[in-house]
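Novice: okay, predicted coordinates and the sequence, questions at the end:
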Amino acid sequence: MSSLRTLVFYATPAHDCSYLPDREATTMFVDPRAHIDRKLYSQLTALGFRRSGSHYYRPHCEACNACIPVRLNVNEFRPDRNQRRVLKKNSDIECTLVPASFSEHYYRLYANYVEIRHKDGDMYPPSREQFISFLVEGSTDSWFLEMRKNGALVGLAAVDVLDDGLSAIYTVFDPALESRSLGTFAVLWQIEETKKREQPHLYLGYWIKECQKMNYKTRFKPMEALHDGQWRTLETE
């Protein structure tokens, strides 16, 4: 059984940063041969690690610390006017948690989302193998949040269960329904689910101040950021 004391870590060679132009990035990975149970995964997450399939990683850039791990204290969260509007707009969406798995239905939604919204990203072009390796493989206590309207699948969010809350991994939705803000809705649902489980935190991955695509994370307050091994309230103003 692996533990924090016995884990071995590896760093990748420098490569082009996926988020900031003209910068290089280095990523630290947990040895893929390690057995990661939910307790260890929760400890790694509290230290700023994320999961992508069977890989557990965190940025390890020598000259840059722009990627900041963030989480939300759900018990102190109060939705703002826009978030309340999103909840009202999506009151007809049926949400169900199901074990993470592959289905052609899920994949078609994922592929359509990537092809329309992320042609400039690392996930383009999408493939079934990519979907499985990113969202299905390596799951410890991993689930898909199905979002359905009149029975039709319109959104899918990958969610991991931790000892102290939930971890929001990734969300896709039908681009034709962009006006519904289903990405925001998925986070709001996960906040309420975390509260129901009587757990304190929803982990939202990394926030980069200079990356406009990540600005939505700071709309969930009070957001906490990991600095020098300590979680502190994130000041964004």
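Specialist: Received, thanks. Only a predicted model underlies this, so the values are computations on that prediction, with no experimental measurement involved. Numbering: from 1, shown residues only.
Novice: please count neighbours and contacts with C-alpha atoms only from this point.
Specialist: Fine.
Novice: contacts for the longest strand belonging to the chain next, please.
Specialist: Scanning the chain for the longest strand, with DSSP state E as the assignment, gives strand 152-162. With contact meaning C-alpha atoms under 8 Å, 6 or more residues apart in numbering, strand 152-162 is reached by 38-39, 41-42, 100, 106, 109, 135, 139-148, 166-174, 177, 182, 186.
Novice: just want the most central residue of the protein.
Specialist: Nearest residue to the geometric centre of the chain (C-alpha atoms, centre = their mean): Ile169, 2.6 Å.
Novice: who's in contact with that residue?
Specialist: Shown in contact with Ile169 (C-alpha under 8 Å, 6+ apart): 51-52, 157-160, 204-205.
Novice: alright, now check it against this:
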Amino acid sequence: MSKPSESIFRRLQFYTTAAYPCSYLPGRMARSEVAAPAHLVDDAAYSRLIEQGFRRSGLFTYRPACDGCQACIPLRVDTRRFQRDRTQQKLWHRMQATLSAGIAPLHWDARHFELYLRYQRQRHPGAGMDQDDQAQYTQFLLTSRVHTEMAEFHDPDGTLRMVSIMDRIDHGISAVYTFYDPDWHGSLGTYGILWQLDYCRRLGLPWLYLGYWIEESRKMAYKSRFRPHQILRGGVWIEPASN
């Protein structure tokens, strides 16, 4: 076991995983630093961990600890200063008139799972998350010891089109995962982030944490389009010149 560079709580320990294939940069190997034991990562500890660049997957709270690579950069959007650009504004008004959103506690729903499988099979085929495995889905998205909620988006006919999993923390929201109807017209992924930014503002929360931005990954490029944002460098949140 090893301690992180910043001491968070003396009761937590941190270990580095064995190397595994990177999900974002082909041909590279990755490692993660994991907070343990998982049952001691409560809401207060989790808020501090998120602020220091950690993320959550099921009961695992982790951050990248790769050998010789620092491509994964934590990114958070300033919800108080965020202004939608022209394209985002058009999308916002169109989707506001098309989709209704509701908040629900974390729960199993067969419709969610069916939508999740369709999304994975079309958007991330072969990534290992497209199997008809309810246990894997439950472990990944429905297992949490912190304040987690779901946003469900329906069209006027009542058909489920998108689900966002969000963690509420002391100073914002951490966007855990969003999946949506891959055949639906429009940019549902972008709208999901715009909606979460608006939700943060309605709750009076200053930050929306979008996980890791990777400049070399096309899958992650969209995150930097939400401005102003900050990135975590050397343990300090800074606003890049590109803002």
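Specialist: Right, received. Where do you want to start? Source: prediction; values computed, not measured.
Novice: how much space is there between the counterpart of the residue nearest to the centre of the first structure in the second structure and Thr61 of the second structure?
Specialist: Aligned by TM-score structural alignment, Ile169 of the first structure pairs with Val176 of the second structure. To Thr61 of the second structure, Val176 of the second structure is 11 Å away according to C-alpha to C-alpha, to the nearest Å.
Novice: that older thread, among the contacts of strand 152-162 of the first structure, name the buried ones.
Specialist: Burial by neighbour count, judged by 16 or more other C-alpha atoms under 10 Å, picks out 38, 41-42, 100, 106, 109, 135, 139-140, 142-148, 166-174, 182, 186 from these.
Novice: among those, which are in strands?
Specialist: Counted as lying in strands by DSSP E, out of those, are 142-148, 166-173.
Novice: now the alignment partner in the first structure of Gln134 of the second structure, nearest residue through space, not along the chain?
Specialist: Aligning on TM-score structural alignment places Gln134 of the second structure opposite Arg128 in the first structure. Among residues not flanking Arg128 of the first structure along the chain, Tyr107 sits closest, at 6.7 Å (C-alpha to C-alpha, 6 or more residues apart in numbering).
Novice: burial of that neighbour, as a residue count?
Specialist: Neighbours of Tyr107 of the first structure under the rule other C-alpha atoms under 10 Å: 19.
Novice: ok, the corresponding residue of the second structure for it to Tyr137 of the second structure distance?
Specialist: By TM-score structural alignment, Tyr107 of the first structure lines up with Phe113 in the second structure. Phe113 of the second structure sits 8 Å away from Tyr137 of the second structure, going by C-alpha to C-alpha.
Novice: check contacts around the residue mapped onto Tyr24 of the second structure from the first structure.
Specialist: Alignment note (TM-score structural alignment): Tyr24 of the second structure maps to Tyr19 of the first structure. Counting by C-alpha under 8 Å, 6+ apart, Tyr19 of the first structure makes contact with Cys211.
Novice: tell me the secondary structure at Tyr19 of the first structure.
Specialist: Of the three states, Tyr19 of the first structure takes coil under DSSP: H, G, I helix; E, B strand; the rest coil.
Novice: next one: Ile132 of the first structure
Specialist: Classification of Ile132 of the first structure by three-state DSSP places it in helix.
Novice: burial count for His15 of the first structure?
Specialist: 11.
Novice: distance check, it against Ala66 of the first structure.
Specialist: Between His15 of the first structure and Ala66 of the first structure the computed distance is 15 Å (C-alpha to C-alpha).
Novice: right, I'll call it a day here.
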